[in-house]
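[1] sequence and computational prediction follow.
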Amino acid sequence: MNDTVQLTFDGDVATLTIDRPDRLNALNEATLEGMADALDEARGEARVLVVTGAGEKAFAAGADISRMAEMSVEEAHAYCEQGHAVMNAVESFPAPVIAALNGYAFGGGCELALACDLRIASERAVIGQTEIDLGIVPGWGGTQRLVRLVGDETARRLVFFGERVDAQDALELDLVSEVVAHDELDEYVAGMAADLAEKPQFAMAAAKEAINEAHEMGQREGLDFERRLWSSLFGTPDQREGMDAFLNDRDPEFE
């Protein structure tokens, strides 16, 4: 990890903070490398991961345009591969990932939010796939994840026009699931993360994997995958504790 990314733990909740507030948390190669290292460190340790940006203005204002402007095709390909690897690692992280959108989330920042499981926005957040006005297209998964989240035509509009939408409009478009007051965002997300951290770890990882696979498989294959996954949880500490707690009318205490 490097000084552009911070990883902190509060019990079972890890927070990954992109720490380039002077550049609106733009995602250059060093930052992507730091994020990859942080995700590796948090994997297996965190029951919930929160992703956010340092400062008061930005979650992540996108890829680093000053760097991209000088790239050759070969360098652009390598940068794209690096970005995809990080977004895929967020999407496949074996625990819920919450994006705490505290400000601008443009381009690659929007794509980072899309790779998370849940998106909670400050009332000051502004979100957009803005690449078209740079003469490029989303390159870290935006054309694929955005369609699945908001539907085909809405995704086309956001990408074609490069629209920047405020938090309330993002809520109406299903880009985010909730909007909260800016000064309440950290506390609200911390409470949500704490609640999720109390859920059964094995079952939560299985639930996330099954939902992710729904985007990759046809329904028949997905139902078969779910059946096998469901059965495999029997005999785990999660299943034994959860059902024993239910039968004995007590709150479960998952490992």
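    Arrived safely, thanks for sending.

[2] going forward, measure contacts and count neighbours with C-alpha atoms only.
    Will do.

[3] can you pull out the helices in this structure?
    Read by DSSP state H, the chain holds these helices, from start to end of the chain: 29-42, 65-68, 73-91, 108-115, 142-150, 152-161, 167-172, 185-197, 201-214, 219-232, 237-247.

[4] of those helices, give the one that comes closest to Ser122.
    Of all the helices of the chain, helix 185-197 sits nearest to Ser122, with 5.9 Å by CA to CA.

[5] packing partners for that closest one?
    The helices and strands touching helix 185-197, judged by 3 or more CA pairs under 8 Å, 6 or more residues apart in numbering; DSSP states H and E, are strand 13-18, strand 48-53, strand 97-101, strand 118-122.

[6] dump those into TSV; add distance to Leu27 and mean neighbour count as well.
    Putting the helices and strands packed on helix 185-197 into TSV (distance: least, CA to CA, whole Å; neighbours: other CA atoms under 10 Å) gives the following:
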stretch	distance to Leu27	mean neighbour count
strand 13-18	8	23
strand 48-53	11	26
strand 97-101	15	26
strand 118-122	19	24
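
[7] let's bring in a second one:
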Amino acid sequence: MTSEDLVVETEDELQIVKLNRPKVLNALREKTFTELATLFDKFASDPHRKGLIITGVGERAFSAGGDIREMMQMTSREAERFGRLAHRVLKKMESLQKPVLSAVNGLALGAGCDLAIACDLTVASERAIFGEPPPSIGILTPFGGTQRLSKIIGPKRAKYLFFTGETLDANTAYQIGLVNKVTKHEDLLEETKNLAHKIFTQAPIAVGFSKTLINSSMSKMLEEGDKLEVELYAKCFDTYDQKEGMKAFIEKRRPVFKGE
């Protein structure tokens, strides 16, 4: 199956989903999340598929983040609706009783980083770059990044990434526990498939239960934090800084923020 936003391939027990907007570095938009929701529902009920891999089309990006041109047109109410959609889709993915792996083939920024780390396991190409730059365009992430990132790498490191906009290379991401494995770029997909097949040798019900229990250990905190994250994300769209930040990004210039 191929659409504007996704390429879906099957290899025996494995399903591979490729984010398919390489001209815009696989930017995630509302349509992308809607298609992912449908795909996850079908995958959950497919007895022939034991696991899923998410990666990006092209050599440059897994996903460089949300679609800024789409977000520029949103009101705060529309932004809140978009944030809630994204949260529902990622929670749907986390609730799957089958493993979901991300194969990060390049840039994983903002929403792209959030999607990658929401997967059960993350394998990164040596060229992968991770970061949380939304404050540099006047917003925060509405995709669960503030919550998941702080749980995975700790609040101090998470704050540093959000506050400064600095990025992490693949090896640094591995050292701090953000990714599970780093591979040569050309071996990324094959190594991720090998990891999936290694998981398939385990008892699938026990693997699914393990996933549920590990996720449940932080689900209540995530639920409360996610709700606040979406609310504050939407509030950003009522600010001057959001409009200036996104306009400056499109115009390829440094934004002039006013704190209003």
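    Sure thing, it's come through. Source: prediction; values computed, not measured.

[8] quick check: TM-score for this pair?
    TM-score for the superposed pair, counting by TM-score structural alignment, normalised by the length of structure 1: 0.82. Supporting figures: 218 aligned residues with a CA RMSD of 1.5 Å.

[9] distance to Ala190 of structure 1 for the helices and strands packed on helix 185-197 of structure 1 - can I get that in CSV?
    CSV is the format used below for these (distance: least, CA to CA, whole Å):
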stretch, distance to Ala190 of structure 1
strand 13-18, 8
strand 48-53, 8
strand 97-101, 10
strand 118-122, 11
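
[10] of these, which is nearest Asn2 of structure 1?
    Taking CA to CA as the criterion, Asn2 of structure 1 comes closest to strand 13-18 out of these, the separation being 10.5 Å.

[11] quick one: distance of that closest one to the chain centre.
    Here the centre of mass of C-alpha atoms in strand 13-18 of structure 1, compared against the chain's by CA atoms, centre = their mean, to the nearest Å, lies 11 Å away.

[12] with structure 2 superposed, average distance for it?
    Once the two structures are superposed, the average separation between strand 13-18 of structure 1 and the matching residues of structure 2 is 1.1 Å (mean CA distance after the TM-score superposition for structure 1).

[13] still on that earlier bit, and the helices and strands packed on helix 185-197 of structure 1: which comes nearest Ala36 of structure 1?
    By CA to CA (comparing all of these), the closest turns out to be strand 13-18, at 10.5 Å.

[14] ok, and what's touching that closest one?
    4-9, 25, 31, 35, 38, 42, 46-54, 59-60, 193-194, 197 (CA atoms under 8 Å, 6 or more residues apart in numbering).

[15] is it possible to mark the buried ones in those residues?
    Neighbour-count burial within the contacts of strand 13-18 of structure 1 applies to 4-7, 25, 31, 35, 38, 42, 46-54, 59-60, 193-194, 197; the criterion is 16 or more other CA atoms under 10 Å.

[16] could you dump the helices of structure 1 to TSV with distance to Asp133 of structure 1?
    Compiled in TSV, these are given as follows (distance: least, CA to CA, whole Å):
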stretch	distance to Asp133 of structure 1
helix 29-42	22
helix 65-68	12
helix 73-91	17
helix 108-115	14
helix 142-150	15
helix 152-161	8
helix 167-172	20
helix 185-197	30
helix 201-214	31
helix 219-232	37
helix 237-247	49
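
[17] okay, and stretch 120-129 of structure 1 goes to which residues in structure 2?
    Per TM-score structural alignment, the counterpart of stretch 120-129 of structure 1 in structure 2 is residues 123-132.

[18] pull up the distance across the matching stretch, start to finish.
    The stretch stretch 123-132 of structure 2 measures 18 Å between its terminal residues, going by CA to CA, to the nearest Å.

[19] hmm, who's touching it?
    The contact list for stretch 123-132 of structure 2, computed with CA under 8 Å, 6+ apart, reads 101-110, 113, 141, 161-162, 165-171, 173, 179-185, 187-188, 192.

[20] how close does the aligned residue in structure 2 for Arg47 of structure 1 sit to Ser210 of structure 2?
    Matched across to structure 2, Arg47 of structure 1 falls on Lys50, judged by TM-score structural alignment. To Ser210 of structure 2, Lys50 of structure 2 is 15 Å away according to CA to CA.

[21] check Leu228 of structure 2 too.
    Here the criterion is CA to CA. By it, Leu228 of structure 2 lies 28 Å from Ser210 of structure 2.

[22] how about Leu52 of structure 2?
    Going from Leu52 of structure 2 to Ser210 of structure 2 by CA to CA gives 17 Å.

[23] ditto for Ala79 of structure 2
    Distance, Ala79 of structure 2 to Ser210 of structure 2, by CA to CA: 34 Å.

[24] okay, those two: which has more neighbours?
    Set side by side, Ala79 of structure 2 and Ser210 show unequal neighbour counts under other CA atoms under 10 Å, the larger going to Ala79 at 22 against 13.
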